[in-house]
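Colleague: Curious how this folds, go ahead:
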Amino acid sequence: ILGSATPSLESYSRGQKGVYDLYKLSKRINQFPLPKIELIDMAVEIRNKNYSLFSKAMKEKIQACLDCDEQVILLLNKRGYATYVRCLDCGEVIKCPHCDVTLTYHKVDHKLRCHYCEHQIEMPKICPHCSGEQLKLVGTGTQKVEEQLETNFKGAKVIRYDVDTTKQKDGHQKLLDQFARKEGNILLGTQMIAKGLDFENVTFVGVLNADISLNIPDFRANERTFQLLEQVSGRSGRGKKEGTVMIQTYNPEHFVLQCVKNHDYFSFYQEEMRTRRLAIYPPYVHLVSILIQGKDETVVDQCALQIKAYLQKQLEDMVILGPANSLVYRMQDIYRKRIMIKFTNSKLLYPVLEKMSDFYNKKGNKVNVVCDFNPYNQI
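Modeller: Below you'll find the model as predicted:
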């Protein structure tokens, strides 16, 4: 039994075709109405000289909820204090020496940390590239928002719910129990707070940066954004008090956000299916992602090209994309390339991939090859 307010396109299309039996619950179980959603255009806020993280309307709504002894959930799809550290003298960004990503500043312990391999260093006083002293924190994470909430809102008691605050044993449940006991009136979190939470006293949900997940180079970016925003919106108004939602965006006319505003999954499904059909992506085809990884960058490049040539020769009628660098090209000192195959008939594919995998994954080989069928994430 699969159950979701925001099913994947693959699952819903199978329901439409009769492959799955499809049953719809069009109303909440308690018959309470879905929350009203308002899209806030942050470009207008900037034109009006408001450079804050919070729009004027969201500030007023948060304070009104706190004044009425109601609770608020705020979604920020990041963690840490700032996204990265940039030197204003030379323009360099401080990166992880083991992964192809920037280090994130965490204010609690005054350290820069990699969110992929957990490498960490003390926050430097001078730039490691040019020895300049003009280091600037760029971007906004949950720690920084927590600080601003406690500073700018009267009576704010913030519970921050992210990977950093839930590391301890039973950390998740302890924080949620505190919020349920009203020891906090603002629950601030990353996407971990989007699903499953049921607090009757939450009457307002705010989303601070709706556009971030729309801009990820992944064909599922629209789907993931719709699911995240629709699910987190559903945390508001689950009790007798009516709920409201505000979503801050620089692109309020985007069809994904318009569908979220109207709680309209079917319109989103129809529009996204049209795009998937044109681009030939699931559910119209299946995908297999081939990850080629190793410590020697030159060897990884050579093997990726060899694998591409082999696949093209063996699978002439299939679409083979790549090789291309993974989204995170280097992770824990391992270089990573990807090849993507679009297919409809797996009978021809399995023996080819099995032969390739056996050849490259022999003991002592300098590369490792991993095949992932219908991958959901491709970092």
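Colleague: hey, let's count contacts and neighbours off CA atoms from now on
Modeller: Will do.
Colleague: does Arg86 sit in a helix or strand, and which one?
Modeller: Assessed by DSSP states H and E, Arg86 sits inside strand 84-87.
Colleague: and the longest helix belonging to the chain, what does it pack onto?
Modeller: Criterion DSSP state H: the longest helix present in the chain is helix 297-314. Counting contacts by 3 or more Cα pairs under 8 Å, 6 or more residues apart in numbering; DSSP states H and E, helix 297-314 is packed against strand 286-294, strand 319-331, strand 334-343, helix 349-360.
Colleague: Apply 7 Å and report the result again.
Modeller: strand 286-294 (3 or more Cα pairs under 7 Å, 6 or more residues apart in numbering; DSSP states H and E).
Colleague: Another for comparison:
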Amino acid sequence: MRYANIAFPLSVDQVFTYGVPPQLDAVLQPGTRVLAPFRGTRQEGVVVERLNETDLAPGIIKNISTCLEKTPTFSTELLALTKWMAEYYVCSWGLALFCAVPAAVRTQKEQKVQLLPDAPTPRGKVQKQLVALLAAEGELSLNQLARRMGISYQKLRPKITVLQEKGIVSLDVTHKPKANTQLTSVATLALPSTDIEAEIDRLKGEADGSENPAGSRPGNRRHIAAAKHAEILRHLLDAGAPLATADLTKRVNSSISLLRTLERRGFLDITRAQAVRNPLSSEPIATTQPLHLNSAQSIAFTELQNILTSDTAGGVCNPDVPHAPAVERAPTFLLHGVTGSGKTEVYMQAMTEVLSNGKSVIALVPEISLTPQAASRFVGRFGERVALLHSRLSDGERYDQWHRIRNGDADIVIGPRSAVFAPVKELGMLIIDEEHSDSYKSDIVPRYHARDVARKRGELANCPVILGSATPSLESFHRAKNGRYRLLSLPDRVLNRKMPDVHIADMRTELKKGNRTIFSDVLRNSIEERLERQEQIILFLNRRGHSTYVFCRTCGYVERCENCSISLTFHFETKRLVCHHCGNKRPTHPSCPQCGSPAIRYFGLGTEAVEQEVRKAFPEARVKRFDADSTTRKNAHQQILETFEQQQIDILIGTQMVSKGLDFPNVTLVGVIAADTSLNLPDFRASEQTFSLLTQVAGRSGRADLEGKVIIQTYMPEHYCISAAQKHDYLGFYAQEVEARGALQYPPFSHVGTLLLRGKDEKQIEEAAHAVEAHLQTWLTDQASTAQADETEGDVGGSEVEILGPAPAPLSKIEGKFRWHFLLRSNSVESISQLLKHLTDEPPVAIKSNAIEFVIDIDPTSIL
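Modeller: Predicted coordinates:
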């Protein structure tokens, strides 16, 4: 017998050896998903290696149960990529693998209940009803039983357990696809086109009376049916491909019976075929042609073209060395272009080069809200070659889009960070638009950054990676300055359009003038001017909700989340207090819960409050809010943006969702309500994130022929990130920020990682944090001593990783758990990963308790 190593989606970083039954031996390749017995049930896993022999005793080896697919989900390239992720981000290979495939493609567990033969009769009324239902229906899932019984799953489960214990029913766990292929009825022409054309002419003659029997007049049912038949055949002939019968009957406003008549006459066949659920099918998308590039765009494109047409780009992994990089590494480009400089056109012309070489492209965008808009641009240029992948799609849509990509039916993939794992054939280029965005960083295990994963995938596929941004991350720009990336610059907007004028409104001065509203005089006047000219406005505030805290003016009581160390945010629409960290909700109080005073006041500002103030100040304006609360429904992002594009909204109010990549020609004013919200966070990236947000949102103004204006309201106008944003001066900001980072040895002059401990017992967490510190320091010292004794340089030296902490985290309690954290700093990210890998492999006794969790984050974008 031969064997296979399988990785399961478990936190333990281990693979498990299974026997391969003879009937699976020929089809089971590395990268294939299988079901195998594990811990008393069957578990979905991935074959990562085939073995001819094993040291394990034959008696303890179990066999693989089922192979779930004929074609492996994971190519050699994706196996290598996920293995690297597991090592770099310190997680299990299984978790890295399963984050790379959409849930819609995987199986889901289903618990089936079945009545056992010769089962005794139960006594209870509900138990008798359950048994009678199973006797009548046969096998049912727990969810089906709960619905039939009219009770909740939680109430049903213990009753089934009792019946199991009495030997009345069995409960088996099965696996079924979360989504599957959808079949639909399609019509196909059954005769050559010449015969169809002849029949169309005959039917038209019958419809207009030229071929009517004597005495028959046009307009009766027979003539109408003939006209419809001709129209149906014409649609099919023009399409040149089968059409879904539902779409066809809708187009010609007819019924299926007319299609059946044509089928009986031998002109078409009606069959069942796979239907592709296309998330863009309802959107009319205009075809576009390549635009003329200006000189800066041409220089950038030529550099890309030289790589894309060379023999070194687009290589593949060596199949004999599964985790080795390709023979020659292709470069990473940083396309630094101001907002509106035409980066997207450079992307698309580079994509044309890639496609002409028979290769594929993955293009990442930072927000789901941007995916439909980006997809529309690419579909307009490349048609049905484009596939869309993001979490707002239905399971069926994701299933179909993923299989289109894997089958090679789509060779351009657009999506947010998870699209970096798309199973494209012959990857030829990766694009990461708005590469600075922290949306590319995952906040669940594995905590990967899509930009860095894309760079690694480009290395494995030996294809170029393009990072695009008006405000590149400091790490990326530093690498470009040092020659690790190739820097491409687009310093001006296309068509010689001006950058918007940026005005700084000092809110301290406004307060002295007696202006206590959220609008400075200049912002209020500018909004009125734009409304009069029927131009559009974007107002930005990176904080959702209505009021950030609720306060009693009598005793000082603040409504706080009982689970977290933060105040609750008041949401006006739902009239509830909400915790934005754990999701806890509760109603507001008319009086203070502590002293009973009615002097309750709402302080702080969120997008809901801005919306209210805008409606009061400008009652004639059409206003819409665009944030996480207003876009919970499917396609809500797209619907709001389309309405705005059609100029049916005058003022769009939003969070950072409005700051990234949106392009609306009629927007001539952007107002930043409060520029300081992120500037004073206890995070070394606070200035960078503030500058980036301000510059990006400012770039939404004046992107076409109309001149734009930006007004930034702030209490800190002298801060260098505010003044740099006013001047559109990325290089000036970079110079000051990189100097400050260098003085403190923060990235890009080092790598950092965070280690967070959390649990419900505050004292236990504090003690565990100090035990972890001692454990890590001991290991570092041992490594240094070993290296010195061997008179060689060790992988990790005692001075190579600096441990800062432990200390309570800035958000010291979230979801009822206390939090202590460490910051680890080193010139080598591998050193940090190795140190934390040691912690996961050999944890100190203090954190072996299930009551303590630890969270590892390599290259975090936030240290809160």
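Colleague: ok, back up a step: and the helix or strand just after the strand holding Arg86 of structure 1, how far from the chain's centre?
Modeller: Going down the chain from strand 84-87 of structure 1, the next helix or strand is strand 104-106, by DSSP H and E. Relative to its chain's centre, strand 104-106 of structure 1 lies at 18 Å (Cα atoms, centre = their mean, to the nearest Å).
Colleague: What's the average distance for the next helix or strand after strand 104-106 of structure 1 when superposed on structure 2?
Modeller: Per DSSP H and E, strand 104-106 of structure 1 leads on to strand 111-113 as the next helix or strand towards the C-terminus. When structure 2 is superposed, strand 111-113 of structure 1 averages 0.8 Å from its matched positions, counting by mean Cα distance after the TM-score superposition for structure 1.
Colleague: Pull the residues that contact strand 111-113 of structure 1.
Modeller: Here strand 111-113 of structure 1 makes contact (Cα atoms under 7 Å, 6 or more residues apart in numbering) with Leu103, Thr104, Tyr105, His106, His119, Gln120, Ile121, Glu122, Met123.
Colleague: Show the buried residues in these.
Modeller: Buried members of the contacts of strand 111-113 of structure 1, scored by 16 or more other Cα atoms under 10 Å, are Leu103, Thr104, Tyr105, His106, Gln120, Met123.
Colleague: who's in contact with the second one?
Modeller: Applying Cα under 7 Å, 6+ apart to Thr104 of structure 1 gives the contacts Gly80, Ala82, Thr83, Tyr84, Leu112, Arg113, Cys114.
Colleague: Pick the one among these closest to Glu253 of structure 1.
Modeller: Of all the contacts of Thr104 of structure 1, Glu253 of structure 1 sits closest to Thr83, with 26.9 Å by Cα to Cα.
Colleague: re earlier: rebuild the buried ones among the contacts of strand 111-113 of structure 1 as TSV, extending it with distance to Asn251 of structure 1.
Modeller: Shown next, in TSV, are those (distance: Cα to Cα, whole Å):
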residue	distance to Asn251 of structure 1
Leu103	28
Thr104	27
Tyr105	28
His106	30
Gln120	35
Met123	35
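Colleague: Show me where the stretch 551-700 of structure 2 has its strands.
Modeller: Using DSSP state E, counting those that start in this stretch, the strands assigned to the stretch 551-700 of structure 2 run over residues 569-571, 576-578, 585-587, 600-603, 623-626, 651-654, 667-672.
Colleague: Quick one: these as CSV, columns for distance to Gln43 of structure 2 too.
Modeller: Formatted as CSV, the strands of the stretch 551-700 of structure 2 follow (distance: least, Cα to Cα, whole Å):
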stretch, distance to Gln43 of structure 2
strand 569-571, 41
strand 576-578, 37
strand 585-587, 36
strand 600-603, 50
strand 623-626, 41
strand 651-654, 43
strand 667-672, 51
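Colleague: Which part of structure 2 matches the strand holding Arg86 of structure 1?
Modeller: Strand 84-87 of structure 1 corresponds to residues 549-552 in structure 2, going by TM-score structural alignment.
Colleague: Which neighbouring elements make contact with the strand holding Arg86 of structure 1?
Modeller: On the basis of 3+ Cα pairs under 7 Å, 6+ apart, strand 84-87 of structure 1 makes packing contacts with strand 135-138.
Colleague: gap between Leu427 of structure 2 and Arg457 of structure 2?
Modeller: Noted for Leu427 of structure 2: a distance of 9 Å to Arg457 of structure 2, by Cα to Cα, to the nearest Å.
Colleague: More neighbours: which of those two?
Modeller: Leu427 (29 against 26; other Cα atoms under 10 Å).
Colleague: What strand or helix carries the counterpart of Ile712 of structure 2 in structure 1?
Modeller: In structure 1, Ile712 of structure 2 lines up with Ile247, judged by TM-score structural alignment. Per DSSP H and E: Ile247 of structure 1 is located in strand 244-249.
Colleague: quick one: what's aligned to Arg28 of structure 1 in structure 2?
Modeller: With TM-score structural alignment as the criterion, Arg28 of structure 1 matches Arg493.
Colleague: Measure how buried that match is and give me the count.
Modeller: Count around Arg493 of structure 2 with other Cα under 10 Å applied: 19.
Colleague: try Gln314 of structure 1
Modeller: 13.
Colleague: One more: the one 10 residues further on?
Modeller: Look at Ala324 of structure 1: counted by other Cα under 10 Å, it has 15 neighbours.
Colleague: So it is in contact with Arg336, correct?
Modeller: No: taking contacts as Cα atoms under 7 Å, Ala324 of structure 1 lies outside contact range of Arg336: 8.8 Å.
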